[in-house]
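Quick one, what's the 3D model for this:
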Amino acid sequence: MSTRTKNSNKKKKKWLKWTLIISLLFVVGIGVYGFSIYRSLTSATDQMHQSIDRDGSDKRAEEVQFEEKDPFSVLLLGIDRDENGTGRSDTMMVMTVNPQEETTKILSIPRDTYTEMIGAGYGYDDKINHAYAFGGVPMAMDTVENLLDIPIDYFVEVSMEGFEELVDAVDGVTINNNFSFESGGHSFPEGELSLSGDEALAFTRMRYEDPNGDFGRQERQRQVMEAFIQEGASVNSLWNFGNIFDALGNNIKTNLSLDQMVDIQREYRAAASSLEQSTIENGSGQMIDGIYYYVVPDEEISKIQSSLKDHLNL
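Below is the predicted model:
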């Protein structure tokens, strides 16, 4: 064998050696990165998890089994707190998920909806968003459950004060604004807008200038939350996972465990592809004892109850 051939073989072996070393480091790096993501996710979900003092629902005979793909419901609460720390549910939505139909429905409940408060010491009608202020998550779940006549299985509570942090964690969101207005010191022209956290909070809080009132605000809140989810799920956000998980842990509470979240992601993924949104309509604003309420006719409530029961296979 010639000297040139020997040198060539040595170079090939050396190149192969370094290729293997670099590949190994790359694989190890991905493993460390993946472990870091998992550890951050676990920490965030531990911080997010909140048990509630509630015996479950008398409207459900058996507990939801995710591995059997049972339909389930979630109460989504956007909580706004005053300077004294008292919180009210600024936003209330009920999400029902049916994996057999591969559909998800989200019903927005106007905050001024006049309904019976369900909880110890309460038995009168009031604005539905007062239920959280009076009795926290359990009373909010029980009151919504009574209004809609369906089991409310889980809850997700989002701090509106922390909304700014959530949006900034994904480097802002892009939404489509239907009409121009000003709010919170910001101007929002009509058309596609890129919003920072502070801008997104002002965008979702505006209410009185909207010709659709509370319904218009609900639509803006839904837009921003959808945009946040899309940004958080993007490839670009993978490199910013630490900030995203920190923001989630700081500002979201739920009685869903990490294992349950994983089961939902695995077993119910197809249901998220078909999303139907609605709100409680055909009500009317009425003054009762000098206070404004949104009063919904019984026939409208019955229609909504029937639709949700069908979707939950009840």
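
okay, CA-based contacts and neighbour counts for the rest of this
OK.

Please work out which residues outside the longest strand anywhere in the chain touch it.
The longest strand of the chain (DSSP state E) is strand 87-98. With Cα atoms under 8 Å, 6 or more residues apart in numbering as the test, strand 87-98 has contacts from 70-81, 103-111, 129-133, 218, 268, 271, 308, 311-312.

quick one more, to check against the first:
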Amino acid sequence: MATSDPVADARGRARSRRTRRWIWGIVFVVVGVLVAVAVVAVGYLGRLSASYDKAETLPSSEVFPTATARPADVNAEAVNILLLGSDSRKGLGGSLGDIRGQRADTMLLVHIPADRSGVQVISFMRDNWVEIPGYGNAKLNAALAYGGTPLLVQTLEQIIDVRIDHVAITDFEGFKGLSEALDGVTVDNRIAFKNGGYTFPQGSIDLRGDEALAYVRARYPFSDGDYQRVRNQQAFIKGMVDKLLSRETLTDPGRIAASVDALAPYLAVDAGLDAGTVASLGISLRDVDKSEILFLTSPTLGTGMVGDQSIVKPDWDGLAALSDALQNDTVPQYAAEHPSQ
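Prediction:
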């Protein structure tokens, strides 16, 4: 058994990797949309599949916890995909060993119901104060530092009592290339702010590359910190989906191919999330309209302090209701009854 202090080790590595924080997990949600819009050109799928296969495949043992530590799969036809992201490709090595000591700033669960009637994207705030198996109570994002992706998956599954089927990880270079391949993304920005040397006025703004990264990373310009960052990230996803489903993209196979080409080399997925699986999901979602892609945040009760740590207090009653909605494919009804912060 190792004798080192995992908390001290994590802090030490985090200090030495300040520029490699885990802060982006939304990009993979567009891959299924890309495939969905591309199936109209069957002869084109071969090239798209070849591009997607450039993604790194991770063994299940390095992504998921042991079977005995996981909830029962009570809604087997539904699909749940956990999205994570990294500043550095070095954190996505073959064993994912370098992920230990880093913390996930952004975590999204994409829920695809059994009847494929829509897609729900649920943000989990990194500072949720929860029990991490084997380590006691801590911030949710500490699970990655303590035990890598398997422990983060186990912690989230313990919170929502729903099995996560797939995990996808990407980094900023893939995101930058994707936003540029789409010739920019238009976002409805609700609050004017500055970050990373960029100014973001209120209203409709066009973002790409480093400017887009500065937008979705911003936390400190806002009085409510991560809450507004989550809102901005969701606004960006909506803008990206609008661009993907726009006529200018749907009628431009080259743009679709360029988008997949830009993302795939910077993408790591579990072994089960291969091109065939993504294509199958895309085909099953071909009738989903962008209005049926729902964005929400896991329920919380605001912020608080534990010692010298600022935390987010989970709403456990609300999480129980969310768990029931995920198990029964009633997330839209849940969202109507539990508006996100």
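
Got a TM-score for the two of them?
TM-score for the superposed chains, counting by TM-score structural alignment, normalised by the length of the first structure: 0.76, backed by 273 aligned residues with a Cα RMSD of 3.0 Å.

if you look at the contacts of strand 87-98 of the first structure, which of them are in helices?
In helices, defined here by DSSP state H, the members of the contacts of strand 87-98 of the first structure are 130-133, 218, 308, 311.

Filter the contacts of strand 87-98 of the first structure down to the buried ones, PyMOL style.
Restricted to buried positions by 16 or more other Cα atoms under 10 Å, the PyMOL selection for the contacts of strand 87-98 of the first structure reads:
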select buried, resi 70+71+72+73+74+75+76+77+78+79+80+103+104+105+106+107+108+109+110+111+129+130+131+132+133+218+268+271+308+311+312
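
Helices of the stretch 1-150 of the second structure, residue ranges please.
Along the stretch 1-150 of the second structure, counting by DSSP state H, counting those that start in this stretch, helices occupy 6-16, 29-38, 45-52, 142-160.

meant to ask about the stretch 201-341 of the second structure
Taking DSSP H, counting those that start in this stretch as the test, the helices found in the stretch 201-341 of the second structure are 209-217, 226-244, 247-250, 253-263, 275-284, 316-328, 331-337.

Using JSON lines, lay out those together with distance to Thr300 of the second structure.
Formatted as JSON lines, the helices of the stretch 201-341 of the second structure follow (distance: least, Cα to Cα, whole Å):
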{"stretch": "helix 209-217", "distance to Thr300 of the second structure": "21"}
{"stretch": "helix 226-244", "distance to Thr300 of the second structure": "10"}
{"stretch": "helix 247-250", "distance to Thr300 of the second structure": "37"}
{"stretch": "helix 253-263", "distance to Thr300 of the second structure": "32"}
{"stretch": "helix 275-284", "distance to Thr300 of the second structure": "31"}
{"stretch": "helix 316-328", "distance to Thr300 of the second structure": "8"}
{"stretch": "helix 331-337", "distance to Thr300 of the second structure": "13"}
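
Trace Met71 of the second structure over to the first structure, please.
That one is not Met; residue 71 of the second structure is Pro. Aligned by TM-score structural alignment, Pro71 of the second structure pairs with Lys59 of the first structure.

cool, Leu326 of the second structure as well?
Aligned counterpart of Leu326 of the second structure in the first structure: Leu308 (TM-score structural alignment).

likewise Ala181 of the second structure?
Mapped onto the first structure by TM-score structural alignment, Ala181 of the second structure lines up with Ala169.

which ones are touching that match?
Contacts of Ala169 of the first structure by Cα under 8 Å, 6+ apart are 240, 243-244, 247.

Most neighbours among those residues, which one is it?
Neighbour counts for the contacts of Ala169 of the first structure peak at Ile244, which has 24 neighbours (criterion: other Cα atoms under 10 Å).

So it sits against Asp171, correct?
No. Applying Cα atoms under 8 Å as the test, Ile244 of the first structure and Asp171 come out as separate, 9.8 Å apart.

Overlap of the contact sets of these two?
With Cα under 8 Å, 6+ apart, Ile244 of the first structure and Asp171 have no common neighbours.
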